[in-house]
Each structure stands twice: as structure tokens, then as C-alpha cells.
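K.L.:
using only what follows, build the 3D model:
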Amino acid sequence: MACQSVRDTANRGLMDAPDGYGLRMANVVASVIIPARDAAATIGEQLAGLALQDATVAWEVVVVDNGSGDETVAIARSFADRLPLLTVTSCARPGANAARNVGASVAAGQFLLYCDADDVVAPGWVAAMVDALATYDVVGGLIDNDSLGTGAMQRHPPGVPVAAGFLPRAITANLGVRRAAWEHVGGFAEDYEYGCTDTEFCWRLQLAGYAIGYADGAVVAYRHRGTLRSAAKKAYLTGRARGRLFRDFHPFGMPRPRLAGVAVRWARIVVVTPLVPFSRRARWWWAVEAAGAAGRVAGSRKFGVRYL
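P.N.:
Purely as a prediction, here's the structure:
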């Protein structure tokens, strides 16, 4: 593994574990993995949601600190007496994918369940994920776009929608995968930049022959970007990452956007521009669309492709 994990003891250390601890670890079916960086403001809500789970199988939580400078680790440790098994570990290499891989490397479960430190899982999330993974190799759950506020961001649709006209994908805010499948494809791509990390992972799994499914009972309340600046930044980085996706997956069938569609997208940006000073919704739409289009141009240049 490219990023080394340093395990510490939120519940108990392996050296001073009580009788039966090793057996409990051996019986763990599902491991919830949460990458976290400077998440002190939100991780408590997520862990509180996990503390309300009604799962009947043995499961654990693994929090992977990715270089936090705030109280993320302390808050995570404070939930040791409210979760069935809790491990707080660390990953020095920046990037959520590196942290996700480290979490899997120290997790005990055959099912790896991924969520984020700034969202909140519903009480039946673990159970629904486990049920779905009995049928599918990788699954996505239902994104609740409303409970934590939507701003003017684009909503995540139900299901596992086809991305970029190629293959379905789930987002890592609500994703489960069988450990065997995760191991076979080598885990998450740690050198992939923010914006398409979950898409790349889901596509690689499907191209390796694994089946993706949907768990509509696995609900996660999603925290959309709260500022125009952060929303535009996300759109730009996602657009730029599409260039790399196209470079890597075009040989397998990922299509190039049609020029007519590109022209319509840019034309709409131009048409809406005069409304930006007068309408918050228009302002958010324009910022996200323009940033995404600019990101695609930047990604095309960076990765030597034409993907606009």
C-alpha cells in the first residue's frame, strides 16, 4: 500500500484487548470506512448517525485521519463507547483515495462500506448495504439531497446513474464494495485527482467483470457545498478530471462529447450571463456550469485530449 497506516486505539489496543476481542474482530462482516481531514465541524454528526444503526451483523467503524489540524481525531475517539468497534488510524499521504485504501487495509470486514465525514447516514444504512452486497459486488445507496440543505447545487439522482455516457457509478459518500473485488482491482487509484475518483473506481470494477447495484434503503443525507466559491471549485475540478477519465477509458468505449452538445452548453452560459447579478439561482447555475466548462478545457490541455 502506497500510504502507510498508523493504528491507534480508540476503543482498545491489541496488546491489552479483553478476552473475546480477537474473536469479535474475526466475526466482523462489514467495515464502515470514513476518510477525514479537518472534519471537526461535521464528523460528530456522522458518527452519531452510525451509533443509531440497527444492523444485526457484526460491524465496525474505521476513521482515517488524513492530516487534520483540528479536533477531528479527538472527536472520533470520543465515540468509542457508542460504536460496536472503532479504530482511528492515520494516513500521511494526502488524498481521500489514499485514506480509503488505508482504511480497507486495517478493516476486518468482507464488506467495505464507504461514507464521508461531512454527511449523515440513516439508521438502516449498514443493514441495507450488507443486504445489497449479498447480491452485487459494488453498490451505491440513495442520496438524501434535502436534509442538510441543498443551496443551489445540482441534485444527486436516485440509482447508480450512467456517468459521461459510459458506465454507471456510485459516489463514495454512499458506496459499498466486496473486499474481494476491492483487492482484485487494487483498491482506489491514489494518484487520481479529486473530481472523478469514485467514477474511476466503479468503472474499473465493471470492466473487470464485477456487477454494480443499487441499495435504495441505504440512505445518506448529503451535505452540498454551502458557498458559491466551493461549488464552483468542485465543478472545475470535476470538469478537469473528465479529461483524465477520457484519456484512460476512451480505449474501452467512453465517448467524446458531441460538438453540438458542447456548443449548446456554452451558448446557455452566454445567454444566462446577463441574469447573474439579479438572480441567486442564475448566479449559482452560471458559476457551476462555467467552472465545469473551464475545467474541461483545462483537463483537455493537461491530459492531451479533446474533451469539451
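
K.L.:
please make it C-alpha for all contacts and neighbour counts, starting now.
P.N.:
Fine.

K.L.:
by contact count, what packs against the lengthiest helix in the chain?
P.N.:
Counting residues, the longest helix in the chain under DSSP state H turns out to be helix 280-303. The contact analysis (3 or more C-alpha pairs under 8 Å, 6 or more residues apart in numbering; DSSP states H and E) places helix 280-303 against helix 228-249, helix 259-272.

K.L.:
could you say what helices and strands the shortest one packs with?
P.N.:
The one in question is helix 259-272. Checked by 3+ C-alpha pairs under 8 Å, 6+ apart, helix 259-272 has helix 280-303 packed alongside it.

K.L.:
quick revisit: buried residues of the longest helix of the chain, list them for me.
P.N.:
Using 16 or more other C-alpha atoms under 10 Å as the test for burial, helix 280-303 gives 282-300, 303.

K.L.:
just stretch 95-109 next, same as before
P.N.:
Applying 16+ other C-alpha under 10 Å to stretch 95-109 flags 95-104, 106-109 as buried.

K.L.:
out of those residues, which sit inside helices?
P.N.:
Filtering those for helices - DSSP H - leaves 96-104, 106.

K.L.:
of all the residues you listed, which two lie farthest apart?
P.N.:
Taking C-alpha to C-alpha as the measure, those reach their widest spread between 96 and 106, a distance of 15.6 Å.

K.L.:
who touches residue 40 in this structure?
P.N.:
Contact analysis of residue 40 by C-alpha atoms under 8 Å, 6 or more residues apart in numbering lists 70-72, 75.

K.L.:
correction: the previous question concerned residue 298.
P.N.:
Contacts for residue 298 (C-alpha under 8 Å, 6+ apart) come out as residue 240.

K.L.:
wait, is residue 31 part of a strand?
P.N.:
Yes - judged by DSSP: H, G, I helix; E, B strand; the rest coil, residue 31 forms part of a strand.

K.L.:
touching, it and residue 111? I think so.
P.N.:
Yes - contact criterion C-alpha atoms under 8 Å: residue 31 and residue 111 qualify, at 6.3 Å.

K.L.:
also this sequence, please, to line up against the first:
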Amino acid sequence: MLTHQVSIIVPCYNHAHFLDMSLESVLRQSYSHWECIIVNDGSQDHTEVVAQQWINKDQRFKYVYQHNGGLSSARNAGIKASKGQLILPLDADDVLHPAYLSKLVPLLIENHKLAIISCYTGFFKSKPSNTYFILEPKGTEIKNMLYLNQLVATSLYRKSDWEQVGGYDEQMKTGFEDWEFWLRILKATGESYRIIPEVLFYYRKAKQSMLVDAVTNHQESIKKYIIQKHPELYIADFKNFTAVQFHHLMTAREKEKSIKNSAEFKLGRLLLKPYRWLTSLVARNNRSKQG
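P.N.:
Purely as a prediction, here's the structure:
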């Protein structure tokens, strides 16, 4: 019988309206040796009220409050308060399959060369039963993680590894903090990760989310931060690194050419031609007056 306790860390920032569904999926786990730490990251909604209802329902639920510090800070705060040997982050709007822990915990415990274990992810908008896309990550080694995050944040790992690498990077406030954290664990331990080919985790796809914002507005700056923080990983993979960078440059150039050759772009240039002529005329007049 497995006796390893799993600490499920649930940061919540103004997601009280989703929190019940997420915590219900924790309560329904067939593996019962868990604690769930709800971290209120300075929410301005009724997160504390919802959390207290679950604490009253089951003593395995616990509550931590902190002033808003961001996702990395909230996860670290929850893990510091945890007692389990294994850690599972779970965002307040996401959902676990009832068999998540019972299927993943034994595999991590039995394989000492395995640092992280995860699974396929089903994307949903309103209910996990209405999954519209399945994410099937690849790879087992750190080299598979250099250019693409193959692991969702809700992946299982050992608390001792979190302690060894110093937790999540709290400077990373715009996203992909889990990707950098996985790189540090794999680098520090020299171990591998594993993907179970089953949908055991459900990710809520919202129009506005940290992931959407990161991909849309911060992707390049975050990747730059990760590369500069771990230069030895990319130097060791220099040939692939340069190939990936030039591929991105060529893709961007082709996209720019496609836009310039589009009918919409040409029409826009034509419509703006009188404005550009007028702007140029005004500028010439101003220069002549100054002369």
C-alpha cells in the first residue's frame, strides 16, 4: 500500500467562480493520501469564502493567504506550507481526472531515475466532458525541453527536487515559469521525465489567461530570459539552437512578405498615399521656415 503523501497546491487569484470544480476533482481522487493547499494570492473576490467551505468539508484541505505576488510566489508559498513528499500544482480553474494520482504516483515512486511525470491534457471551455483538443507532449530528456515546454504545470514531482533547485523563479511573472522550473529540475538531477499517454488532466481554455497573454505578448522575452539563464544547455546544443533561431527568423520574414503581398496591405498603402504626401509636404514647409 502506497503511503507517500501528495501535496496538491492550488494558487487562486480572482478565480473563486472556478474553484469549486477544481477542488471537487481533488476530492474525487481514488488515491486518498493527499493534502490540498489553497493559496489565496491576494484575491479581491470571494476566494476565502469558497476555500473555507472546503476546509469545513474535509480536513485535508488547507488555506494560505498572501498579498499578491504572482503565480510562482503563490506556488512557492503553498509548497513551503506543505507536508507531502510529492508535489502537484493545480491551477484554480483546471480539473484532475479521478485516477490522476492513483496512476501517476506509483510510477514516480518506483522509478528513482524519473524526476517528473505527466500525462496527456484535454482542453475544455465549460466542462471537462466537452474536451475539444488533446495535447500529447513528447520526449523524455532535457534536450526535448529546450525549445518547447513539453510539460504542463500540473505535473507530479518530488518536494526534495523543489528544495534542491530553490523553487519557482519569482521574477517570472508573465508566464512559462513552469518551463524554466522543469529545466532546472532536469538539469540538477540529471534524470528524465515521462508522459503517460492518457488524458488525466483537463485545462480550461479561457479567452483571457496568463498563458494566452504569455504567448501573445511575452513569448520572445521569456524565451530570451530562459536561454540567458541556462546558456550552458543551449551552447551544448549549439547546432540545433542556431537552426531553431534561423527557422524563426525565416518564418517571420515569410510572414512579413505574405502580409506585404496581400490585397489588404496594398489597398491600405494606396489609401494612405495622400496622407503620406501631405505629411511630407508639412515637414518640408517646417524645415524651410526653420532655415
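
K.L.:
now, of the contacts of residue 40 of structure 1, which are buried?
P.N.:
Buried among the contacts of residue 40 of structure 1 by 16+ other C-alpha under 10 Å: 72, 75.

K.L.:
which single one of the contacts of residue 40 of structure 1 is nearest to residue 139 of structure 1?
P.N.:
Using C-alpha to C-alpha, these come closest to residue 139 of structure 1 at residue 72, 27.8 Å.

K.L.:
what lines up with the closest one in structure 2?
P.N.:
With the correspondence set by TM-score structural alignment, residue 72 of structure 1 lines up against residue 47 in structure 2.

K.L.:
got the contact list for its match?
P.N.:
Contacts of residue 47 of structure 2 by C-alpha under 8 Å, 6+ apart are 12-16, 19, 40.

K.L.:
ok, now which ones touch the residue nearest to residue 126 of structure 2 when sequence neighbours are not counted?
P.N.:
Among residues not flanking residue 126 of structure 2 along the chain, residue 204 sits closest, at 7.5 Å (C-alpha to C-alpha, 6 or more residues apart in numbering). For residue 204 of structure 2, the contacting residues are 93-95, 123-126, by C-alpha under 8 Å, 6+ apart.

K.L.:
distance from the longest strand seen in structure 2 to structure 1 after superposition?
P.N.:
Criterion DSSP state E: the longest strand present in structure 2 is strand 192-204. Here the mean offset of strand 192-204 of structure 2 against structure 1 after fitting is 2.5 Å, by mean C-alpha distance after the TM-score superposition for structure 1.

K.L.:
which parts of that strand are buried?
P.N.:
In strand 192-204 of structure 2, counting by 16+ other C-alpha under 10 Å, buried: 192-195, 199-204.

K.L.:
look at the residue most central in space within structure 1 and give its secondary structure.
P.N.:
Closest residue to the average C-alpha location of structure 1: residue 172 at 2.1 Å, with C-alpha atoms, centre = their mean. Following three-state DSSP, we place residue 172 of structure 1 in the coil state.

K.L.:
how close does residue 41 of structure 1 sit to residue 51 of structure 1?
P.N.:
18 Å (C-alpha to C-alpha, to the nearest Å).

K.L.:
how many residues are close by residue 187 of structure 2?
P.N.:
Residues contacting residue 187 of structure 2 under the criterion other C-alpha atoms under 10 Å number 16.

K.L.:
map it across to structure 1 for me.
P.N.:
By TM-score structural alignment, residue 187 of structure 2 lines up with residue 207.

K.L.:
what's the helix or strand hosting residue 89 of structure 1 packed up against?
P.N.:
Residue 89 of structure 1 is part of strand 86-91, with elements assigned from DSSP states H and E. Packing contacts for strand 86-91 of structure 1, counted by 3+ C-alpha pairs under 8 Å, 6+ apart, involve strand 5-8, strand 59-65, helix 72-77, helix 96-106.

K.L.:
reformat the ones you listed as CSV; add distance to residue 274 of structure 1.
P.N.:
Compiled in CSV, these are given as follows (distance: least, C-alpha to C-alpha, whole Å):
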stretch, distance to residue 274 of structure 1
strand 5-8, 51
strand 59-65, 44
helix 72-77, 43
helix 96-106, 38
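
K.L.:
which of those sits closest to residue 124 of structure 1?
P.N.:
That would be strand 59-65 among these, by C-alpha to C-alpha, at 13.1 Å.

K.L.:
and the angle from that closest one to strand 86-91?
P.N.:
Relative orientation of strand 59-65 of structure 1 versus strand 86-91 (axes from the mean of the first three to the mean of the last three C-alpha atoms, to 10 degrees): 30 degrees.

K.L.:
how close does strand 59-65 of structure 1 sit to structure 2?
P.N.:
Mean for strand 59-65 of structure 1 is 0.7 Å (mean C-alpha distance after the TM-score superposition for structure 1).

K.L.:
for that strand, packing partners?
P.N.:
Contacts defined by 3+ C-alpha pairs under 8 Å, 6+ apart place strand 59-65 of structure 1 against strand 30-36, helix 72-77, strand 86-91, helix 96-106.
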